[in-house]
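Student: dropping a prediction and its sequence here:
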Amino acid sequence: MPLTSEVVRANRTRISFAMSQFTVPLLARTYHAFGGDMVAALIMGEIAHRNVEHWLADESNSPAPLEDPAVRLSMMRPCNALSIADACGLPRETVRRKVNWLIERTYVKRSDDGHLYLTVNAGDDFDEMTAQNVQAVLDTADRLRRILAQTPTASCA
């Protein structure tokens, strides 16, 4: 069954509940992983996305070069505080402060020309959280498929 606005509307309550069962724990895990600093988490995520989106968008590209310090930066797309501020809709000064916080924690490095890159060890502190997030995505997708497969008829809606 195609996902249309009518199908979503007919299942809105169950869809919203399933999504909140995913989203609320995701936000809580992120909050705790970043010591309550959700803005730093957002900024780190945007830096990571900007750095690797071009390379990983081609599914035939191996992620292995991203783990090799000798070639890593040549595979990554650079970004700066201004581009991150624009992408996140945040003041540049806020981004600058949070980037410094991320640098102190060795999640991000700033090159001599001011470009921002995720460090090779940036994900080390998040492996368990990532595993939980992936499992939660899969569970939520299954739950949503079951909900959508049982779309009520107009008389039951």
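Tutor: Great, that's in hand. Numbering: from 1, shown residues only.
Student: only C-alpha atoms from now on, for both contacts and neighbour counts.
Tutor: Will do.
Student: now name the helix or strand holding the residue nearest the centre of the chain.
Tutor: With the centre of the chain defined as its mean C-alpha position, the nearest residue by Cα atoms, centre = their mean is G45, 5.5 Å away. With elements delineated by DSSP states H and E, G45 resides in helix 38-57, which encompasses its position.
Student: here's the one I want to compare it with:
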Amino acid sequence: MSNESVPQVDPVLEGGHGSEDSQADDRQRVLKRVALLLARHEVRHLRRWFEEFDRDILLPILLGEIALHNIGSTENGKGEELGRGDDANCPLKPCNAYSIAAATGLPRETVRRKIVRLIELGWINKRHNGHLYVTSAALRHFGAVLSSRELADVIETADRARRLLES
């Protein structure tokens, strides 16, 4: 089954006269196909992350929140020195288990346990003061994953959605 294009229906041949209702129905069908396309993309994406993190779907969510929180401070043009120096010398914005629990809506104890696992995997560092930072190893690994696999899939899905909407 191809999601590439939506068959064009001539409203006159279908017994209509190109009414606004017919056009609205056609538009609804296209939107449903786009929604299905996007849902398939999201499920593929979730499955990949699920497998990448040893079948624990909360780990990529927490790593993502920590990374976004940290890296948000680098948008002003500062360089990155991940995992070096103390907090005063680190351009990344720190976060802690409490702020990540608040951001995700997950219980603090769950976040704390998952942070221990992310530390074991080498994806985040926890400083003595509780500040959490994504590691350069995590950025390299997941940056490579995103650029090699995910980005191409996102672009392809977006192109397919655009073609559906333009038909």
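Tutor: On my side now, so go ahead. Everything quoted here is computed from the prediction, not taken from an experiment.
Student: coming back round to it: which residue in the second structure aligns with the residue nearest to the centre of the first structure?
Tutor: Under the alignment (TM-score structural alignment), G45 of the first structure pairs with G64 of the second structure.
Student: what's the distance between its match and L139 of the second structure?
Tutor: As for G64 of the second structure, its distance to L139 of the second structure is 10 Å (criterion: Cα to Cα, to the nearest Å).
Student: same check on I100 of the second structure?
Tutor: With the distance defined as Cα to Cα, I100 of the second structure ends up 18 Å from L139 of the second structure.
Student: what do you get for I119 of the second structure?
Tutor: When Cα to Cα is the yardstick, I119 of the second structure and L139 of the second structure sit 14 Å from each other.
Student: ditto for E150 of the second structure
Tutor: Here E150 of the second structure is placed at a distance of 14 Å from L139 of the second structure (Cα to Cα).
Student: element containing K109 of the first structure, please.
Tutor: Using DSSP H and E, K109 of the first structure maps to strand 108-110.
Student: which residues are contacting that strand?
Tutor: Contacts with strand 108-110 of the first structure, where a contact means Cα atoms under 8 Å, 6 or more residues apart in numbering, come from M44, V99, L102, I103, L116, Y117, L118, T119, A122.
Student: in space, what's closest to C90 of the second structure - neighbours in sequence excluded?
Tutor: Setting aside the residues directly before and after it, C90 of the second structure is nearest to E81 in space (Cα to Cα, 6 or more residues apart in numbering), at 6.4 Å.
Student: scratch that, M129 of the first structure is what I was asking about
Tutor: Closest residue in space to M129 of the first structure, ignoring its immediate chain neighbours: R29 at 6.9 Å, by Cα to Cα, 6+ apart.
Student: quickly find the element holding the residue mapped onto that neighbour from the second structure.
Tutor: In the second structure, R29 of the first structure lines up with R48, judged by TM-score structural alignment. In this structure, R48 of the second structure is located in helix 20-52 according to DSSP H and E.
Student: check which helices and strands that helix is in contact with.
Tutor: In this structure, helix 20-52 of the second structure makes packing contacts with helix 151-166, judged by 3 or more Cα pairs under 8 Å, 6 or more residues apart in numbering; DSSP states H and E.
Student: post-alignment, the helix it packs on versus the first structure, mean distance?
Tutor: After superposition onto the first structure, the average distance of helix 151-166 of the second structure to its aligned residues comes to 0.8 Å, using mean Cα distance after the TM-score superposition for the first structure.
Student: by contact count, what packs against that helix?
Tutor: With contacts defined as 3+ Cα pairs under 8 Å, 6+ apart, the secondary structure elements packing on helix 151-166 of the second structure are helix 20-52.
Student: got the angle between the helix it packs on and helix 58-71?
Tutor: Counting by axes from the mean of the first three to the mean of the last three Cα atoms, to 10 degrees, helix 20-52 of the second structure points 100 degrees away from the direction of helix 58-71.
Student: let me know the angle separating helix 20-52 of the second structure from helix 151-166.
Tutor: Using the same axes, to 10 degrees: helix 20-52 of the second structure against helix 151-166 is 170 degrees.
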